[in-house]
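Asks: Structure for the following, please:
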Amino acid sequence: MVSLPQGFPAGAAIPDVVVELGEVFARAGHDLSLVGGPVRDLFLGRTSPDLDFTTDATPDQITAAVEGWADAHWDIGRAFGTIGIRRGEHTLEVTTYRSEAYDATSRKPTVQFGQSLAQDLVRRDFTVNAMALQLPSFELVDPHGGVRDLHAKVLRTPATAEESFSDDPLRMMRAARFASQLGLKVAEPVWSAMSGMAERLRIVSAERIQAELVKLICGADPRAGIDVMVETGLADIVLPEVPALKLTDDEHRRHKDVYQHSLQVMEQAAELETDSDGPVPRPDFVLRFAALMHDVGKPKTRRFESGGGVSFRHHDVVGAKLTRKRMQALKFDKESIRAVTLLVELHMRFYGYGDQGWSDSAVRRYVTDAGDQLDRLHRLTRSDVTTRNRKKATRLAHAYDDLETRISELREKEELAKIRPHLNGEQIMQILDLPPGPQVGRAYKFLLEHRMEHGPMDEEAAVALLRQWAEEQF
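Replies: The predicted model follows:
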């Protein structure tokens, strides 16, 4: 690492490879600057995972300059002026100065190469990302007050917000993301432009929106990011089920604000994440997103009862369907969709345990239905308690403590994670002299249900049980 000169925060340093690349370009007669997030992070005391550079060199000149120095280089986005470079363990991206704009109906920018660093910086999303460190001189270029805005914790745009968001509407999502990740407050002109231009987000691809949403949810303060999305109208486009939670609050205040409750549950779930060696390492998108979405079925299931109460029967099942549909629209992978929707569907399963108690069979079903999401379900269920009634909260916490203890005891005795029927399919076919087919499936399901209900039994008893069932069925 190379330490930066006076004027930068104490201890600020950059990798040796950054200085080396600056010297390579200088020898070739080209300007080179570290730009954007890596420069911003120097002032935040963070190490940026990305190393992005901008230069006056064209893509062909970039590849010529690094020939012999780079271990490899490739056209990561030549049409956009970007060349990828690998040097040792470092992956670098160098982009020609750009000036770009989006057509009013297009998802892709019309790229034009710029002529200067100043022209490149003014087209960037926010002032905190419109700073450059010229190499190898280490001169900071900050024409739009990015350092000042970082200290003030405010998010502004280099050009007008309308111009910036017209160039790339996804920047509105980034504003919400930076509220979550960096704790920045959106400046009024930026907020106003976001509110007025939210509909333009519809032209952005679902994949790009998904990537920003994941970063927002995994930020240090996801509640702040979601609030920005909801209050500016971005959530109406991206995640309409969340602002709809506000509609469950009625003028008589007969039940809690479901929107604020959901944000609190998300916060509490994040607090229960583990270190990297634990079962739910932070930040965990699946747990946090399930917490945010767990009650989205309530607006569609709200009913006012004759006694003045409000009910939301089956909101867990309805919410799981709504969540699946939304995640599919945002092009999430199948495994993430399965995990989140399962948690939403099961988040109410625990309630009533403290009042009624569960049989061992019910505990087995709880574990089996949760499957590989049990550790997340534990945390989601505990996070779903936001009542101010301390006695009620304590009672629910003790009840869940008891449930987890019973799960541990049964798991130790019965290996709950590996619950299978007493006999497998081949044994069933051999004992009953059946060919493969639906009858074998029915027999397997019967044995599994019996195992869940009554616990393990030896093979001899299982064979007798199977024969008795088959006589009654066949």
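Asks: Could you use CA atoms for every contact and neighbour count after this?
Replies: Will do.
Asks: So which residues of the stretch 251-400 of the chain form helices?
Replies: 258-271, 285-293, 298-301, 315-329, 334-346, 353-356, 360-370, 374-383, 390-414 (DSSP state H, counting those that start in this stretch).
Asks: winner for burial among those helices?
Replies: helix 285-293 (a mean of 26; mean count of other Cα atoms under 10 Å).
Asks: can you give me the helices in the stretch 101-250 of the chain?
Replies: Using DSSP H, counting those that start in this stretch, the helices of the stretch 101-250 of the chain run over 117-122, 146-152, 161-167, 170-181, 188-197, 206-217, 222-232, 234-238.
Asks: So which elements touch the second one?
Replies: The one in question is helix 146-152. Here helix 146-152 touches helix 37-44, going by 3 or more Cα pairs under 8 Å, 6 or more residues apart in numbering; DSSP states H and E.
Asks: Output the contacting helices and strands for the helix it packs on.
Replies: helix 146-152.
Asks: Report the distance from the helix it packs on to the chain centre.
Replies: Chain-centre distance of helix 146-152: 27 Å, with Cα atoms, centre = their mean, to the nearest Å.
Asks: now do stretch 455-463
Replies: Relative to its chain's centre, stretch 455-463 lies at 45 Å (Cα atoms, centre = their mean).
Asks: CSV for the helices of the stretch 101-250 of the chain, including distance to G22 and mean neighbour count?
Replies: Below are the helices of the stretch 101-250 of the chain laid out as CSV (distance: least, Cα to Cα, whole Å; neighbours: other Cα atoms under 10 Å):
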stretch, distance to G22, mean neighbour count
helix 117-122, 15, 20
helix 146-152, 23, 17
helix 161-167, 29, 21
helix 170-181, 29, 25
helix 188-197, 34, 18
helix 206-217, 30, 19
helix 222-232, 36, 22
helix 234-238, 40, 20
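Asks: Another for comparison:
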Amino acid sequence: MVDAQQSMRAELDRLAPLLEPLGERFAAAGHALHLVGGPVRDAMLGRQGVDIDLTTSARPEETERLVTGWADAVWDVGRAFGTIGARKGPWQVEITTYRSEEYDPTSRKPDVAFGDDLAGDLGRRDFTVNAMAVNVADRSFEDPYGGVVDLAHGLLRTPGRPEDSFSDDPLRMMRAARFSATLGFAVAPEVVAAMTAMADRISIISAERVRDELVKLVCAPHPRRGLALLVETGLAGHVLPELPALALERDEHHRHKDVYEHTLTVLEQAIDLEHRLPGTPDFVVRFAALMHDVGKPRTRRFVDDGTVTFHHHDVVGAKMTRKRMQALRFSSAEVDAVATLVELHLRFHGYGGGEWTDSAVRRYVRDAGDQLERLHILTRADCTTRNRRKAERLRRSYDDLEARIERLSEEEELASLRPDLSGFQIMELLGIGPGREVGEAYRFLLELRMDEGPLGEDEAGRRLQEWWASRTP
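Replies: Presented below is the predicted three-dimensional model:
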């Protein structure tokens, strides 16, 4: 607790040049201004940030007037919810009027009512660890719901009854899972019980808000904790039903891995390999790890010898992934990236002991496109066998494949695989204009490039003319 107090003082000292002049403006106008929510929690945990949340007794229009002239930029897109945003140097500041909000049972948007009471404002927040505040003027600390104690115990509780909190905003149930994954905190039993009983309430929340919360959870330091909570409470059945479906019923006469547990292990192993990527956490590779086997429930077949097969689960899973991500309103680029990884995650297993031809390696690189590095990560992470010899054999095989890709890349510029002749050269050589035939010729040369590597313009031209003569009357 002493460490938390020291961390808070240090953070307030760091923020003083930003907050003290702003606090003076509000005090002169007769309004209180408090640092609130996540910044207070993070300060007590010794974490620093550049996004600052404040709450005030001032109404939005007065807040806007008070920050004008102090801030470098001001925006009011959150005015309907009582929030005015501002930028001051590197800092992003959001100042929200004391408020209370609740959902109509069939509405996706909250009805907002402004208040004049800090305790009431803190009482409407999601969890006690986010319901603490510090007065900007005198640094007095407000904690009416025991957030400090819960922070010390690593526990997520709601300020009031969890049923009331989740009824006001059902997305808070997903936030419980996200904060568990972010902070590594346990979730109070009564909160878990309310999440379980009210899981279907999440259906009134827009796909975009669910998506954003899911992204934050998947990109958290401990996503397995949050995902397991979503499955345990039944929330995953509403927002990501493909995940609980992986907990396949086991048949005593047939042998197969626990696909659900395997998937969470693959996710964790992918995270361990993220250092290979330029930016972390990487949502695409993490979500691909989470979705890579979602086609297995639909493709499971029992075999007489006691084994289970999942033929074509990669292709089926890619289609399911696209459908789910589109329903959650992900961008086309994100959908394409994740679905490509899911569809290709088994391709390596045809490599065996390195029997692939150079042509097959080129096609592997071409099909992966700009997802090649992520595919390396996913394929390596997908090895969860406890057989050390098998795991080592797979690792060496993939090391060999990567080495071959690197060698061919140096020799042939695989990253920009193109035919030896451009479209203009094709038209000039064949004496044809733009159209379908140019595309056919281009694809012929690209396949030739895949099979035999670079040929040079003269040889490619000769082979193109032979092909053209063989197909033209």
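Asks: hang on, the earlier thing: now distance to L42 of the first structure too, for the helices of the stretch 251-400 of the first structure, in TSV please.
Replies: As requested, those are exported to TSV (distance: least, Cα to Cα, whole Å):
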stretch	distance to L42 of the first structure
helix 258-271	27
helix 285-293	26
helix 298-301	44
helix 315-329	35
helix 334-346	33
helix 353-356	51
helix 360-370	43
helix 374-383	35
helix 390-414	43
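Asks: nearest to V147 of the first structure, of those?
Replies: helix 258-271 (29.5 Å; Cα to Cα).
Asks: okay, the angle between that closest one and helix 222-232?
Replies: Relative orientation of helix 258-271 of the first structure and helix 222-232, computed by axes from the mean of the first three to the mean of the last three Cα atoms, to 10 degrees: 150 degrees.
Asks: Give me the mean distance between helix 258-271 of the first structure and the second structure.
Replies: Aligned to the second structure and superposed, helix 258-271 of the first structure gives a mean residue distance of 0.3 Å (mean Cα distance after the TM-score superposition for the first structure).
Asks: just how off-centre is that helix within its chain?
Replies: Taking Cα atoms, centre = their mean, one finds helix 258-271 of the first structure lying 15 Å from the centre of the chain it belongs to.
Asks: Report the angle between it and helix 285-293.
Replies: Here helix 258-271 of the first structure points in a direction 160 degrees away from that of helix 285-293 (the same axes, to 10 degrees).
Asks: list the contacts for E199 of the first structure?
Replies: L234, I237 (Cα atoms under 8 Å, 6 or more residues apart in numbering).
Asks: mind checking how far it is from L150 of the first structure?
Replies: Distance, E199 of the first structure to L150 of the first structure, by Cα to Cα, to the nearest Å: 29 Å.
Asks: Check G11 of the first structure too.
Replies: Counting by Cα to Cα, the gap from G11 of the first structure to L150 of the first structure is 18 Å.
Asks: Map D42 of the second structure across to the first structure for me.
Replies: Using TM-score structural alignment, the equivalent of D42 of the second structure in the first structure is D41.
Asks: likewise V308 of the second structure?
Replies: Counting by TM-score structural alignment, the partner of V308 of the second structure is V310.
Asks: Count the residues that sit near the nearest residue to its match once chain neighbours are set aside.
Replies: Nearest non-adjacent residue to V310 of the first structure, counting by Cα to Cα, 6 or more residues apart in numbering: F304, 4.6 Å away. Neighbours of F304 of the first structure under the rule other Cα atoms under 10 Å: 11.
Asks: same thing with V94 of the first structure?
Replies: 25.
Asks: give me every residue that touches it.
Replies: Contact analysis of V94 of the first structure by Cα under 8 Å, 6+ apart lists D52, F53, T54, T55, I62, T82, I83, G84, I85.
Asks: and of these, the nearest to R388 of the first structure?
Replies: D52 (48.0 Å).
Asks: In contact with A381 of the second structure, which residues are there?
Replies: Counted by Cα under 8 Å, 6+ apart, A381 of the second structure has contacts V266, L267, Q269, A270, L273.
Asks: Equivalent analysis for A119 of the second structure, please.
Replies: A119 of the second structure touches P144, counting by Cα under 8 Å, 6+ apart.
Asks: ok, so what distance separates the alignment partner in the first structure of F444 of the second structure from R420 of the first structure?
Replies: Applying TM-score structural alignment, one finds that F444 of the second structure aligns to F446 in the first structure. Distance of F446 of the first structure to R420 of the first structure, given as Cα to Cα: 11 Å.
Asks: How about S180 of the first structure?
Replies: As defined by Cα to Cα, S180 of the first structure lies at a distance of 44 Å from R420 of the first structure.
Asks: wait, which of the helices of the stretch 251-400 of the first structure is closest to Q439 of the first structure?
Replies: Taking Cα to Cα, helix 360-370 is the member of those nearest to Q439 of the first structure, at 23.6 Å.
Asks: Just give me the mean distance for the closest one relative to the second structure.
Replies: Averaged out, helix 360-370 of the first structure is 0.6 Å away (mean Cα distance after the TM-score superposition for the first structure).
Asks: In terms of secondary structure, what does that helix contact?
Replies: Partner elements for helix 360-370 of the first structure (3+ Cα pairs under 8 Å, 6+ apart): helix 334-346, helix 390-414, helix 438-454.
Asks: With distance to A362 of the first structure added, can I get those in CSV?
Replies: Formatted as CSV, those follow (distance: least, Cα to Cα, whole Å):
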stretch, distance to A362 of the first structure
helix 334-346, 13
helix 390-414, 11
helix 438-454, 8
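Asks: I'd like to know how many residues surround G431 of the second structure.
Replies: 8.
Asks: Return the residue of the first structure aligned against it.
Replies: So G431 of the second structure corresponds to D433, using TM-score structural alignment.
Asks: Then F287 of the second structure?
Replies: F287 of the second structure maps onto F289 in the first structure, with residues paired by TM-score structural alignment.
Asks: now L372 of the second structure, nearest residue through space, not along the chain?
Replies: Distances taken as Cα to Cα, 6+ apart place V365 nearest to L372 of the second structure, at 6.6 Å, with adjacent residues excluded.
Asks: surely G306 of the second structure meets D251?
Replies: No: contact between G306 of the second structure and D251 fails when scored by Cα atoms under 8 Å: they sit 9.8 Å apart.
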